[in-house]
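Participant: fold the stuff below for me.
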Amino acid sequence: MSVTGLRWAGRRGLLVELSDLESVLALHTRLRTKPLPGQLEAVAAAATVLVTFSSHATTAAARQTLPQLELELDAGQLAAGREITIEREITIEREITIEVVYDGEDLAEVGRLTGLGADGVVAAHTGQLWTAAFGGFAPGFTYLVGENSSVDVPRRSSPRTAVPAGSVALAGGFSAVYPRQSPGGWQLIGHTDAVMWDLERESPALVRPGDTVRYVAVRESLRLAASSTADEVDSSPAPDEVRAPESALLVESTGLQSLLEDLGRPGLGDLGVSAAGAADQQSARQANRLVGNEPGAAVVENLLGGLTVRARGDQVLAVAGASVPLEIRSPTGQLVHRPAMCGPFALLDGETLSLGAPALGLRSYVAARGGLDVPAVLGSRSTDSMSGIGPAALAPGTVLPVGAVEGVRPVGLSEASTLGLGQTVTELRVVLGPREDWFSEDALEALRQDWVVTEQSNRIGVRLAPAPPAAAADDGAPARALQRSREGELPSEGAVAGSLQVPPSGHPVLFLADHPVTGGYPVIAVVVPEDLPTAAQLPPGHRVQFTPVDPATLEPLAPEPAFQGIQP
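Facilitator: Below is the predicted model:
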C-alpha cells in the first residue's frame, strides 16, 4: 500500500490519499477488519479513504499510525469471498450475478468512444469480473471496478435530470446500477430488474464493497406482479381491530416541516447511507434530558414553528432549540398555559401544544417522556430527507405512540437554552482542508468575509452567498466568491458533516445531517463539531463568519494560513 497524503477533514476526520485503487481497497479492508482506536467509519472512494473518529485525540493518534500501516491486498481473497466482522453485524462477501438488457441510450456512443461498437461493449462488459470498490452517492449505488479498462469512458458533458431506476451505467473506469431514479451524468448502456436496495432484506444493499459482480446479457423480461386470488386470505386486521395506542401524541398541524429524528444511523457510509439524525443534536439531547429520556430517544424536529400536537393520555413534554412561543389549550380551545422553553411541563389528556414562529433559530425539538415509539429503520427512527429512509414526514392525523418509562428516570430541572446564534451575525469555527490547496490565497481570505444563508438551504446543507457589499467587511470591500486555483474535476471522495463544499459558482454549501456520503466538489474547510448545532439553526437571511482555527487547540489562525495538508 502506498499512502501519498494525509489531510485533516475537520477535527475528527482524516482523508487518506493513496496511489491507486488497489491501495484504497487494501486500506479500507484493513480498517474494516481491524478498526483503529476510536474509529467510527471508513469510507472508500476512487483515490482516498475518509476515516472518522470519536474524538480529536483519537484522530490525532491515528494521524501518526495510518502512514505506518503495512498492508497487502489479496485480490484472490477479495474475489473468493470471506467473512468479515463489522461493529454491528457479520457480512459475507460473495459473487453477485446481475442480468442486464443492453438497450441503454448511450450504448452506441460508448461503442464509438471505445472503438468497440455496441456489440463489443456488451462483450467487454459481460466478459470481465467487476469488484465492488466503494459505495456512495445513494443507498445501494456501488462503484464497481473491472479487470481491465476496455470500457473506460468519460461522464456525459450534460448530465440527465432523471436517470431511471435500474439503469446500468459506465463512467471513469467504473460501472454501477442506479438503485432509484435520480439525476446522473454516467453513460447508460442497459437496464436491470435487480433490486439494488431493499430495506426488507437482512442486508438492504444487493452489492456491498468487496463483493464481486458478473453482468449477464439477457433479453427483455416481463415483470409479473403478484395478484390476489380467491384462495388467498388477507390476514391483516380490519380497521376496527387495530387498537390505537393509549399513550400518544396526535399531530394536528405540522407547520412547514416536522420530522421524527434521533441521533441517527452512523456507520453505514459504505452503503451510501448518511448518518442523518437531528440536525441540532445538542438541542435534541437537551429536550430528552429534560423529560428523563435516554439521549437517543426519538423527538419531533420542527422547522419554523406551526406544529400542534394533542395528547392522548397525560404526557410530560419539553421543547428545546429555536426559541418559539408555546401555548397549551384545553380540549375546548381555551388557553390553559404558556410553558417556558427548555423546561419540562405537563400536557394532559385532550390538551394541545402549539409552537409559534421562532424569535431566534430555525429548528425546535419536542420530546415526550418515554420517547416516540415508532419502528426503527436500520437501527434508527430518524427521517433521512435525502435517501427517503426512515419515517415519513409528519402529516395532520399522524399518531405518534409514546413509549413506557422503564426504571427510575427523573424529570430534569429547567435549563438555559443551548442556542448559540448571534442576533444578526454568527461566527463558526472551521478547520481548513482537506482541499484548501484547490483555492487561491485570495479565496482563503474571502472565506473570512460575511456570508448570508439562502432560502435554498435544508437538512442536506446550508447554501451560502456572499453578503451584500456594505456588510462584507469593515473596509467596505466587495463580496467575493471562492475562486479555485486548479482546473479539472476532483474524483468523488468522502465528506463529513460540517464540510464547506464549493461548487463552480464559488458559493459554499455547508453539509448538515442528511448530506451525501461522497461528493465531487472540493471542500475548503470543515466546521468544528462543537459548532455544528449552531450551524443547524441558521435561518435564511442570517449572516455567518468563518474563523479558521487550529484543529488541536481551536485557537484562531492568522490570515492567509499556510497549507494544512500533511505529507507522510
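Participant: from here on, just use CA atoms for contacts and neighbour counts.
Facilitator: OK.
Participant: which of the residues in stretch 483-490 are buried?
Facilitator: 483-484 (16 or more other Cα atoms under 10 Å).
Participant: what do you get for stretch 110-124?
Facilitator: Within stretch 110-124, judged by 16+ other Cα under 10 Å, the buried ones are 110-111, 114, 116-118, 120-122, 124.
Participant: out of those, which are inside helices?
Facilitator: Those of those mapping onto helices are 110-111, 114, 117-118, 120-122, 124, per DSSP state H.
Participant: residue contacts, the nearest residue to Pro401 once chain neighbours are set aside?
Facilitator: Distances taken as Cα to Cα, 6 or more residues apart in numbering put Ala248 closest to Pro401, at 4.2 Å, once the chain neighbours are dropped. With contacts defined as Cα atoms under 8 Å, 6 or more residues apart in numbering, Ala248 is in contact with 311-313, 399-402.
Participant: what about the nearest residue to Arg94 once chain neighbours are set aside, how many neighbours?
Facilitator: Leaving out its chain neighbours, the residue that sits closest to Arg94 by Cα to Cα, 6+ apart is Gly81, at 4.7 Å. Using other Cα atoms under 10 Å, the number of residues around Gly81 comes to 15.
Participant: now show me the structure for the sequence below, then we'll compare the two:
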Amino acid sequence: MIETAGETLAVQRAAVQKVRSVRAVGTRAVLAELTGTQDVLALQALLLENPLPGQLDVLAAAETVLVTADSPVSARRIAARLLRFDLIAPVQRDGGLVVIDTVYDGEDLAEVGELTGLGTEGVIAAHTGQIWTVAFAGFAPGFGYMVGENQALEVPRRSSPRTAVPAGSVALAGNYSAVYPRRSPGGWQLIGRTGAAMWDLDREQPALAAPGHRVQFRAVRDAVSLAPGGPAEVAASDMTSGLRVVSPGLQSLIQDLGRYGHSGLGVSAAGALDRASLRRANRLVGNAPSAAAIETVAGGLAVQAVGDQVLAVAGAPSDLTIASPSGDDLEPAWRTVPIATPFALLDGETLTIGAPQSGFRSYLAVRGGVDIAPVLGSRSTDTMSGIGPAPLAAGQLFAAGGEAESGVVGHPELQPDFPGAGVTVLDVVPGPRADWFDAAALASFCGQDWEVKPQSNRVGMRLQGTPLQRTRQGELASEGTVAGALQVPPEGLPVLFLADHPITGGYPVIAVVVDSQLDLAAQVPIGGSIRFRWAPGYGLPTSFSEASPNIPQTK
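Facilitator: Below is the predicted model:
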C-alpha cells in the first residue's frame, strides 16, 4: 500500500560556495566535486537554468555533478567555467510523503544486522523508524538515493555486485537506502522487498519517489507482488508491410542512436552498441542515420517479409541466407546475399543471419525503419530500465515506417575489421578515480589481457584477469558515470560500462575507453580478450591537483 500526503519540503541555499575540483570522465564529460548535497543541488540548478556552451546533460549525485559535453574542447571549457562558479542559487525541492510497505526478508538482512551491531530486528526498527529524503535520482529510472535522519544503518556495498537484483528489492549502501525499480545488476545490501511501482511512464510523474520526496518504510508480513505492466509491444495486427520474426536468435532488440538528456530521471542513453554499424545499415537502405533497426548477437535471427522489403545487414560479418516460400529445379528455394549491401526481401521470403565469422553484433535495417512508438524520444530498448520495446519474440510483427530520407538505396560498403580470435586493443584515458590505484595496479591494468566473461551484457562487460588492488579503503560516494567507464569493485575485476549502464555508480573508475572505440568494444565476443593501453598523448597519471582540472587535451 502506498500513501501520499500533501506536504512540502523546501531547501534553501544562501551562502556562497565554490566547486572544489574538476576531474575528467573520458574525453567528453567532467565531474565537478563539491562539499555536500546542497552545493550539488545548487550547481545542478545553475546548469539547468543557464546551460554552458556545449553542455549536453547534467547529473547530480552525492558530492559531484557530472556534465556531459558535445566535444573534448567543450569539456575543457566547461571545466574551467565550473571552477569559477559561485554557488548562490537557491534550490527548491517540493515533494510529499510516500509510504512504502516492505517485507523485511532480504538476503543480506542478517549480515547488515552484524555489520551495524543492531541485529535483524534492530535493522528493521531503524529502517522503519526514520523518515528518508530522496536527495537525487540515479542508477536506473525510479531509483532514488534516500538519505536518513541518522547514520545507524551505514553499511558498505558488496565486494562483488550481483548480476541480477530482483525488482522491488529494498537496499542499503553507505548512508543511503533505495528500492530497485526492476531486475538489474547491483552491489547494495538487500534487506527487504516491496511491490511499490517505483517507475511508471503512465503516471504524470513517472518516479514514485522523486528528489525532494520524503519516504516512510512500513513493515508488513504478507508477501507483495509487483504491479502489472511492462514494455510496449512491437506488434501490429493489421500490418500490411514489415517483417515477421521467425526466430529471434540469442537476443534481438530494437535500437536506434539512443535517448539523451534524461539522466535526471535516472534514464541512460541506451541505443546501438556499435553505432557505426547501425548508421551503415541505415545508410545502405536510404534511411536516416538514427532510424530504428534490429541489433542481434551471435547470429540466429530469422525474419520473414510481409510485403516486398529492402534490407541491409551491417556489423559482424555473417552468412546471409534467403529462403523462398517455394522453389523448384529451375528456381532454387534459397540464395545468399552479401553483408553491407542493400537487397530485396520479397513477400514471404525469409532471411536468416548466420553465426559471425568475427565480431559479435549485427544490425538489420529495413527501408523506412522499424515503426514503433518512441519512448522519451527514442525507440531503443534499454535492457536495464525496461524502457522501450521488449526483446523480439518468435511470431512478432513489426511495421516499416517513414524514416527513409533518400529516394535511392546506398552502394555496397567496405566494413572495418572486427575482433576475432586475437586480442583487441582499446585505448583508454585516465578515469576520475585513477588515484585510488598505485603505479603497480595501473601497470597491471594495461599490462595484461582481460577475458570477457559470460555474465557480460549490454549493461557492462565483466572482465576476468589478475585482480587490481586499491590503495584506498572505504566507500566512494555514488557519482555519475559514462559509457566506456571501467569501474573496479573491491574484488578487483573491472566492469566496462556499455550503453545500458547505470548512470551513477559507487565503485572507482580507473579508466575510460575513448568514445571513438566504443563501437569496437561492442564487437568483442564472450570469451574474447581485451588489452587496454593509455591513449597516445595522455600517458600514465601520476598525480591529481585540486587547483586545476585533470582534463585530457583534444585528440
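Participant: for the buried residues of stretch 110-124 of the first structure, could you give me a markdown table that also reports distance to Val100 of the first structure?
Facilitator: Shown next, in a markdown table, are those (distance: Cα to Cα, whole Å):
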| residue | distance to Val100 of the first structure |
| --- | --- |
| Val110 | 16 |
| Gly111 | 17 |
| Thr114 | 20 |
| Leu116 | 19 |
| Gly117 | 18 |
| Ala118 | 14 |
| Gly120 | 15 |
| Val121 | 13 |
| Val122 | 10 |
| Ala124 | 13 |
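Participant: of these, closest to Ser505 of the first structure?
Facilitator: Using Cα to Cα, Val110 is the member of those that sits closest to Ser505 of the first structure, with 30.2 Å.
Participant: my guess is that closest one contacts Val153. True?
Facilitator: Yes. The criterion here is Cα atoms under 8 Å, and Val110 of the first structure meets it with Val153 at 7.0 Å.
Participant: which residues do these two both contact?
Facilitator: Residues touching both Val110 of the first structure and Val153 by Cα under 8 Å, 6+ apart: Gln187.
Participant: ok, now how distant is the nearest residue to Ala368 of the first structure once chain neighbours are set aside from Thr131 of the first structure?
Facilitator: Spatial nearest neighbour of Ala368 of the first structure, excluding adjacent residues (Cα to Cα, 6+ apart): Leu317 at 4.6 Å. To Thr131 of the first structure, Leu317 of the first structure is 50 Å away according to Cα to Cα, to the nearest Å.
Participant: looking at those two, which is more packed in?
Facilitator: Thr131 (27 against 24).
Participant: what about that one, which SS state?
Facilitator: strand (DSSP: H, G, I helix; E, B strand; the rest coil).
Participant: kindly report the same for the one 3 residues further on.
Facilitator: For Phe134 of the first structure, the secondary-structure state derived from three-state DSSP is strand.
Participant: wouldn't it be in contact with Val145 here?
Facilitator: No. Look at Phe134 of the first structure against Val145 with Cα under 8 Å: they stay out of range, at 9.4 Å.
Participant: these two: which has the busier surroundings?
Facilitator: More crowded of Phe134 of the first structure and Val145, by other Cα under 10 Å: Phe134, with 27 against 24.
Participant: now check Leu40 of the first structure against the second structure: what is it aligned to?
Facilitator: For Leu40 of the first structure, the aligned residue in the second structure is Leu56 (criterion: TM-score structural alignment).
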